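>>> For reference, the sequence and a predicted model appear below.
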Amino acid sequence: MTVTAPATTRIRVPHFVRGRLEWGEDNEYLSRDFGVPLVTPRLRFDELIPPRSEPGPAFDVPVAEIIDYLVELGKHLVLEKNEYLQESLEMTAQVSALPRRVIENTYHRPGEYLTRETLEYRVARTFGGPEILDGWVEHTDPMGRVSRVRAFPPRLVHMLAGNSPSGAITSIADAALVKGVHLFKLPSGDPFTTVAVLRTMADIDPDHPVLRSMSAVYWRGGDASVENVVYRSQYFDKLVAWGGGAAIQNAAKYTGPGFHLIAFDPKVSMAIVGREAFESEQTLRRVADLAAADVSIFNQDACVAPRQICVEGKLDQVDRFCELLCAALGEDREFASAVGPKPPAEIREAVDGLRYLEPDYRVWGGFDGRGLVVRSLEPVDFHPTNKTVNVLPVRSIVDAAQYATVATQTVGVFPTHRKAEVRDQLATAGVQRVVRLGSALSGSAGNPHDGMYPLHRFVNWVADDDTCSTSP
């Protein structure tokens, strides 16, 4: 389990186990992006995995009380006043590919997730209200047969995403709402934020049942010596997995009867620009800026960030859009930097060859991390990343649907009123979300994510049926 690191400065990663903070230097790893040495306490499986014979601490806590706790947590997650978030920010900045300024901006967002109105609305949208989480709700079917149903608290392992600290906060809130027993696997791209939030919860109420239901620890993803023990139906019901293709494939091999996978697997996104963008130069510049804002979310290290943009227009119009888009990609934004990580070698090699294939291909920008735009008549054969965009001319925005697949998560559309023109075709292709261009990172509370209502999938639906048999 130990990794020998070339660097001498090691960052201590604390664990948090069922209400208790743990420090230690028993295991050493390297962070994902920069190979920074991380040291952690050893894993104690008997403490991480409560027996199924014991109800979880929060199983019978009313949702209303849990929401009270989360709302209070939101008030304490203020970066300027929270020493745990401040410490987490400094350490995350050393291991994350995101600039420190962008990480800091994500720490200013918790308040929007943890309001009473948002949390209650989410429960109402998913379950119709808290009643079915709080107890057994009686139903009578059309034939007069009575049964009771409960959305019973689950036992979940969460493979957390490491591309944004905000994911830790939303995962903790979701876990709390379903009342279950939860084990969070910390990501190497950000092994600090989750523990910082749990420490804050402990300051509010160290004995709260929700806090005693949660543990957060780190191990190297794919470590069979850990996962062969943890990923079992004897201990947990489901694995909630965020991550890249390799991580999801590794997680899938552990699934089987009684242990299910809820996968937020790798997605890509795209955008569609209608002919209305060319009504004036001012409009075109605004549309290019909206598209750049979406593309550059977390420097394009986000599922919602478009990789392809289909533009309804003549070739010379599309090329003008590409020129403006490339310039807009090189701007500092709230969740993007003017200069991001440079494109990988496979993109540089492919694009160098395309520069000689005009007019079928045209290229704007360079490999300095400020933005790269490739206009082509067919999709390029490389995966655009690091603020790289493939722009495709289309005769009609409906034609853009041919480039969507079941791996396409979000599609931003301009102008907004034309979403209705194409959304059914996009949904048929497998798209899960259609938004107005420029708002890919925003979202309505309580909506589906990746084609499902996650909280609905998290719980175990159990029926107590009073039906009597009439057979001999």
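Alright, I've got the coordinates. Residues are numbered from 1 along each chain as shown.

>>> Please make it C-alpha for all contacts and neighbour counts, starting now.
Noted.

>>> quick one: contacts for the residue lying closest to residue 430 once chain neighbours are set aside?
Nearest residue to residue 430, sequence neighbours excluded (C-alpha to C-alpha, 6 or more residues apart in numbering): residue 406, at 4.0 Å. Contacts here follow C-alpha atoms under 8 Å, 6 or more residues apart in numbering; on that basis residue 406 touches 429, 430, 431.

>>> And residue 406, how close does it get to residue 429?
Computed as C-alpha to C-alpha, to the nearest Å, the residue 406 to residue 429 distance reads 6 Å.

>>> ok, structure two:
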Amino acid sequence: MTVRKKRLPFVVSGRRLDGKPGRTVTVSSPTGLELEMPRFDAELASEMIEANRQSLADLPLQEILSFLNRAGKNWKSEEYVRRRFYVRQLQDILGYSDPAANAEADRIAILLTSHARMYDMIAAELGSRYIVDDWTAREECWVRALPRGLVLHILPSNVPLSCAISIVRGIITKNVSVAKMGAGDLLTAVALALTFTDLSTTHPVTRSMNAVYWEHDNPEGLRLLGAADAVCAWGAEEAIAHAQRHARIDAAVTSFGPKESFAIIDASMDPAAAAKGLAHDVAIYDQRACFSIRRVYLTGPAEPFLELLRKEMDRHEELLPPSALTDDKSASIQIARREELFFGAGVHGSDALAWTIVVCPANEGYTDHPLSRILYVYPVESLSEAYQYAHPGVQTVAAHPWHLLPEHRDEFAKRGVSRFVELGLVHLFRIGGTHDSINPLQGLVRLVSTEAPGSVHGKGMVVNLDETAMLQAGTLKDLVL
């Protein structure tokens, strides 16, 4: 059988780089293609390490957001060549359906054009939307957020939008970014970088962006990792540990490691809305995302709800058709179904293996989730029974109806859950919310302060700050009056 091959480029500081004979690496795609790219070598590593790390520091934020907005407007057009090529590549290389690929391109377009929300994001996470441009008054000081410098993004393979989000975070905090692509998504970072070159090959944002790939043990990749001022590491435990182990000791390492999410539902209250929201949160990204719902704890009438859920799973199979199934993935779904039937669970699913619902007691079910829209439903007497299944590896708890959250969130949060949302909205991260219990922008900046002079009375004081005089007069204990 002939193996299909495709060539993919790097983008380095506004330049497209294609692989040269004898200096390439090959990666297999989820659809069985062989992807050939340039080899990441010492010359590329040195160029990025030696680049001006403060090249965006004095560029006004409004200019950066304006540039991103122009890029996003291009992506909103289905005729834009980069978008069209990206959508086709998502299908051909990653196995996305056409509706899912176009939905992902739409989400990237929305992200890039959300300039007002980017101002709000900076204000929420750093204290003021002006703080990246100027010194901002804060109590008895003036504070400014300066870029860390060279930020290495170790990007995920499961959610293309997360790649774009990580890159945008680096840009709006005025850092120089190296986007190290994951083997499962060698498309998104390059597509964004080439979009920037379409606008201008010399714009500072374009020049600050690098999209590359290297194998896990590439020594030049390790050298760059060790030289980065900050690292945003996405992925499995091994990838996170690798980044933490090899990063510079004073580098800020922000990790978004492997997580899972589940839902709590009272099926006695508007079960149709609950079924719709749950089907959406199972279908999006085929459960590959940290926020994807993989299990649900259910109170109330189960059978009427399951009937509605089966219809919604069928509907979402049409709205967001699942990614193409490989032979191995098809086999894993069938094995999972047969195992659950053997152990006495109720199993419902589409003939095409597009989705599966497993109904079983709460103390049973998967240990290693097979993904692919397999949902475990646990009927319980009380939703408090779900507390014991909450832990720091659970990112999101989604609820229907929403008012269940104030009742249960404290117990879940104490056990490590970091995010609570209404069912059907797991993929929409609200401005002001945290990401895996942190404000990510804080790891991308240095917060520098200028403190007020001694002539400025501190809060609660009525005298100048002169500790020497106070020591001489024996009035140090009256420093705060």
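Arrived safely, thanks for sending. Nothing here was measured: the structure is a model prediction, and the numbers come from that model.

>>> returning to what we had before: among the contacts of residue 406 of structure 1, name the ones in helices.
residue 429 (DSSP state H).

>>> Scan the contacts of residue 406 of structure 1 and report the most crowded one.
Neighbour tally across the contacts of residue 406 of structure 1 (other C-alpha atoms under 10 Å): the maximum, 26 neighbours, falls on residue 431.

>>> Might you report the residue contacts of the equivalent of it over in structure 2?
Aligned by TM-score structural alignment, residue 431 of structure 1 pairs with residue 417 of structure 2. By C-alpha under 8 Å, 6+ apart, the contact set of residue 417 of structure 2 is 390, 391, 392, 393, 394, 395, 396, 397.

>>> Whichever strand or helix holds the last one vs structure 1, average distance?
In this assignment (DSSP states H and E), residue 397 of structure 2 forms part of strand 394-400. Following superposition, strand 394-400 of structure 2 is found to deviate from structure 1 by 1.1 Å on average (mean C-alpha distance after the TM-score superposition for structure 1).

>>> State the span of structure 1 onto which that strand is aligned.
Going by TM-score structural alignment, strand 394-400 of structure 2 sits over residues 408-414 in structure 1.

>>> So the residue nearest to residue 430 of structure 1 versus residue 79 of structure 1, what's the distance?
For residue 406 of structure 1 relative to residue 79 of structure 1 (C-alpha to C-alpha), the value is 38 Å.

>>> likewise residue 412 of structure 1?
Taken as C-alpha to C-alpha, the span from residue 412 of structure 1 to residue 79 of structure 1 is 31 Å.

>>> Name the residue in the two with the higher neighbour count.
Taking other C-alpha under 10 Å, residue 412 of structure 1 and residue 79 do not tie; residue 412 has more neighbours (27 against 19).

>>> In this structure the more buried one contacts residue 441, no?
No. Using C-alpha atoms under 8 Å, residue 412 of structure 1 and residue 441 do not qualify as a contacting pair, with a distance of 10.4 Å.

>>> how about the helices in the stretch 51-200 of structure 2?
Secondary structure of the stretch 51-200 of structure 2 (DSSP state H, counting those that start in this stretch): helices at 61-76, 81-94, 98-113, 115-126, 160-172, 188-199.

>>> what does the fourth one contact?
For helix 115-126 of structure 2, the external contacting residues (C-alpha under 8 Å, 6+ apart) are 65-66, 68-69, 128-130, 145, 172, 431-432, 439-442.

>>> Which one of those residues is nearest to residue 330 of structure 2?
When those are ranked by distance to residue 330 of structure 2 (C-alpha to C-alpha), residue 440 comes first, at 36.9 Å.

>>> The aligned residue in structure 1 for that closest one and residue 190 of structure 1, how far apart?
Using TM-score structural alignment, the partner of residue 440 of structure 2 in structure 1 is residue 454. According to C-alpha to C-alpha, residue 454 of structure 1 and residue 190 of structure 1 sit 22 Å apart.

>>> How about residue 437 of structure 1?
29 Å.

>>> So which of these two has more stuff around it?
It is residue 190, of residue 437 of structure 1 and residue 190, that has more neighbours when counted by other C-alpha under 10 Å, with 27 against 24.

>>> Can you give me every residue that contacts the more buried one?
Listed by C-alpha under 8 Å, 6+ apart, the contact partners of residue 190 of structure 1 are 92, 95, 96, 162, 163, 164, 165.

>>> Shared with structure 2, which of those residues?
Mapping the contacts of residue 190 of structure 1 onto structure 2 (both residues aligned by TM-score structural alignment, their matches' C-alpha atoms under 8 Å) leaves 96, 162, 163, 165 still in contact.

>>> hang on, isn't residue 466 of structure 2 packed against residue 472?
No. In this structure residue 466 of structure 2 lies outside contact range of residue 472 using C-alpha under 8 Å: 10.3 Å.

>>> Now for the two: what residues contact both?
By C-alpha under 8 Å, 6+ apart, no residue touches both residue 466 of structure 2 and residue 472.
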